[in-house]
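Peer 1: Sequence and predicted structure, then a few things I'm wondering about:
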Amino acid sequence: MKIDMKTATKCRYLTSYFSIALMVLSFVFIGMKGINWGIDFTGGMSVDISTNSSVTSEQLKDVLDPILDQEVRVQEGSSSGKWNFRYQPTSTEKTPDFAKILSDNIGPTEIIQTQVVGSSFGDEMKQQGFIAGLICMLFIMAYLSYRFEWRLASGSLLALAHDVILVFGVFAITQMEFNLTELAAVLAVLGYSLNDSIIIADRLRETLRANPTGDTQILNNEAVIATFSRTMVTSGTTLITIIALWIMGGSSLHGFAIAMFVGVLTGTWSSISVGTTLPELLKLKPVHYMPKEISADP
């Protein structure tokens, strides 16, 4: 099926405008509601327990959530029957007798260790995470500028920022907890989106080199169409895996799966639209990839 070039250009531009609107909306909600930082960032109580190997995280949450009047984060330990759960103390009342409560509801339970997670550690992680992300973006920009030319690099970098901002926007809108697991998902989204952007940018560069007198809009569309099937297959199979993880991975991986789902979904269209439209607006032309003549003058 032949795709009309004018229609392809219109679709890229409309999708780019839609992306800008979503980014603005995300900034609004992040500013108004903020991110619901989890215990990994705000601090709280961390409890390690040992219980029957047949106990599941859902059973633990069914017992702990009503008692603590909050959604408790439960993670499996290093071996069968070992669990760690974290919660945010809401008052100065005495800590519940978890050993007795859990023993009465799920079977014999032993408290291995109880720790207080300080908020200063979380503040330090936020600061270092921001600095690391900024340095990462600068290095990515430098690498892409060296390999593809700064206009194409700008498009890829904006596509990366777009994906991360939308993930944070979803967490701000839904007020889901954002912990280290979700941060790992954001970093994975960065890698996935960058790979997709590089594939399209590489094809566009080769198309520009092969057509020194061609129109950038048309060449952009040709590059997108040439890589479209690969992008859809890659994104589709990745999304299927993420959905399976979302459904089968349990509540402890819901946040990770949602962050990955949003990031891969937005990364697919941002690589196609944002990553190619911005270089076009910055007047990218085939001449920028033509070999430069060496002067014969001494």
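Peer 2: Here it is on my side, so go on.
Peer 1: From here on, just use CA atoms for contacts and neighbour counts.
Peer 2: Will do.
Peer 1: Ile112: which element?
Peer 2: strand 110-117 (DSSP states H and E).
Peer 1: same deal with Thr237?
Peer 2: Going by DSSP H and E, Thr237 is part of helix 216-248.
Peer 1: for that helix, which positions count as buried?
Peer 2: Applying a neighbour-count criterion of 16 or more other Cα atoms under 10 Å, one finds 216-217, 219-225, 227, 231, 235, 238-239, 242-243, 245-246 buried in helix 216-248.
Peer 1: again with stretch 131-139
Peer 2: Met137.
Peer 1: on that earlier part again, what's the very next helix or strand once past the helix holding Thr237 packed up against?
Peer 2: As assigned by DSSP H and E, the chain's next helix or strand after helix 216-248 is helix 254-272. Judged by 3 or more Cα pairs under 8 Å, 6 or more residues apart in numbering; DSSP states H and E, helix 254-272 is in contact with helix 5-33, helix 150-174, helix 180-210, helix 216-248.
Peer 1: And here is the other one:
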Amino acid sequence: MFQLLRTKHVISFMRWSKFAFAFSSLMIIASVATLAVKGLNFGLDFTGGTLIEVGFEQPANLSEVRAALVKEGFDDATVQNFGSTREVMVRLRPREHVAGEVIGNQIIHAIKFGTGQNVEMRRIEFVGPSVGDELAEAGGMAIIVSLICILLYVSMRFQWRLSAGAVLALAHDVTITLGVFSFLQIEVDLTIVAALLTVVGYSLNDTIVVFDRIRENFRKMRKGSPAEIMDSSITQTLSRTLITSGTTLFVVISLFVKGAPSIHGFALALLLGITVGTYSSIYVASALALKLGITREHLMPPKVEKEGAEFDSLP
């Protein structure tokens, strides 16, 4: 089988675990501090606002539409195609003491004046802040429930020390990703929640592959310390990890560089999550299980005594 990384020597990953823990701790502390001080820049899905659907006679130039809205003072407007190149959706944050119909007329006027096209308002809706609060609560609960379910699944499949390492690694990935979004004040909407859940699933898949090999080697390798067995297991799965992460990152980077501005946040969340998740599968999940005292005895299958075994030793 083709391997991206061929090595006859076992790489001593666990030797650097202390430095990895220090680095991860600094990143977590910085992320939590940033979230506490700056918070997240919630998008319209969570804050509420006005949604306006506009129809064009010719395919719309989104950059031109954005420039026209910024010129008229709508700096917070989110502009994206909806259905076709002639349909554009404009989303705005809530504006106090301004009726939705007035905002709609202002948007239509700004687009007509800035693009020189005749446009038609197809639909206008207002999303209240209470709905946004419900969506924010539902998004947070989705991530928390997924982590709890993962903890239960990995506990049943492996051992609680490994499951604790896996869940803490996933929480590590999500926290650092949100910390970067908070620091850069990138808008967080429902697509970012979807990206975070995707990161959780992706990182868990990588961690499960490593854990499977760790369990197999703990049962097969009779010599060597737990750290040496983990080093061997991670080295054996390293080629698969690099190929999987590399090919996924190619697609995500393409989305980030060439994709529309409306999906930049989604692509950035995946880019950060996959990168941090690949690192955490080695230096957080596995290393934490080792720090919690995982041994060969914890992963050995239980011995099942066959019926009548007590008579086998009789002459």
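Peer 2: Looks like it arrived, so ask away. Keep in mind it's a predicted model, so treat the numbers as computed, not measured.
Peer 1: Superposing both, give me the TM-score.
Peer 2: After superposition, the two chains reach a TM-score of 0.93 (TM-score structural alignment, normalised by the length of the first structure), with 297 aligned residues with a Cα RMSD of 1.9 Å.
Peer 1: if we can go back for a sec, and the helices and strands packed on helix 254-272 of the first structure: which comes nearest Gln113 of the first structure?
Peer 2: Proximity to Gln113 of the first structure (Cα to Cα) singles out helix 180-210 among these, at 21.0 Å.
Peer 1: By how much does that closest one deviate from the second structure on average?
Peer 2: Taken against the second structure, helix 180-210 of the first structure registers an average deviation of 0.9 Å after superposition, with mean Cα distance after the TM-score superposition for the first structure.
Peer 1: Now find how far off-centre that helix is within its chain.
Peer 2: Remark: helix 180-210 of the first structure is offset 12 Å from the chain centroid, using Cα atoms, centre = their mean, to the nearest Å.
Peer 1: for stretch 245-259 of the first structure, same thing?
Peer 2: 14 Å.
Peer 1: what stretch of the second structure does it fall on?
Peer 2: With TM-score structural alignment applied, stretch 245-259 of the first structure matches the range 255-269 in the second structure.
Peer 1: What's the end-to-end length of the matching stretch?
Peer 2: End-to-end distance of stretch 255-269 of the second structure: 11 Å, with Cα to Cα, to the nearest Å as the criterion.
Peer 1: Ile186 of the second structure reaches Gly265, doesn't it?
Peer 2: Yes: between Ile186 of the second structure and Gly265 there is a contact under Cα atoms under 8 Å: 7.0 Å.
Peer 1: Identify the contacts common to these two.
Peer 2: Here Ile186 of the second structure and Gly265 share no contacting residue, scored by Cα atoms under 8 Å, 6 or more residues apart in numbering.
Peer 1: re earlier: buried residues in the match of stretch 245-259 of the first structure?
Peer 2: Buried, per 16+ other Cα under 10 Å, within stretch 255-269 of the second structure: 255-256, 261, 263-269.
Peer 1: how far does stretch 24-33 of the second structure sit from the chain's center?
Peer 2: 17 Å.
Peer 1: average gap between it and the first structure?
Peer 2: With mean Cα distance after the TM-score superposition for the first structure, stretch 24-33 of the second structure averages 0.9 Å from its match.
Peer 1: so that stretch corresponds to what in the first structure?
Peer 2: Under TM-score structural alignment, the match for stretch 24-33 of the second structure is residues 19-28.
Peer 1: Please point out which parts of the matching stretch sit buried.
Peer 2: So for stretch 19-28 of the first structure, counting by 16+ other Cα under 10 Å, buried means 19, 22-23, 25-27.
Peer 1: Closest one of those to His288 of the first structure?
Peer 2: Using Cα to Cα, the buried residues of stretch 19-28 of the first structure come closest to His288 of the first structure at Ser19, 27.3 Å.
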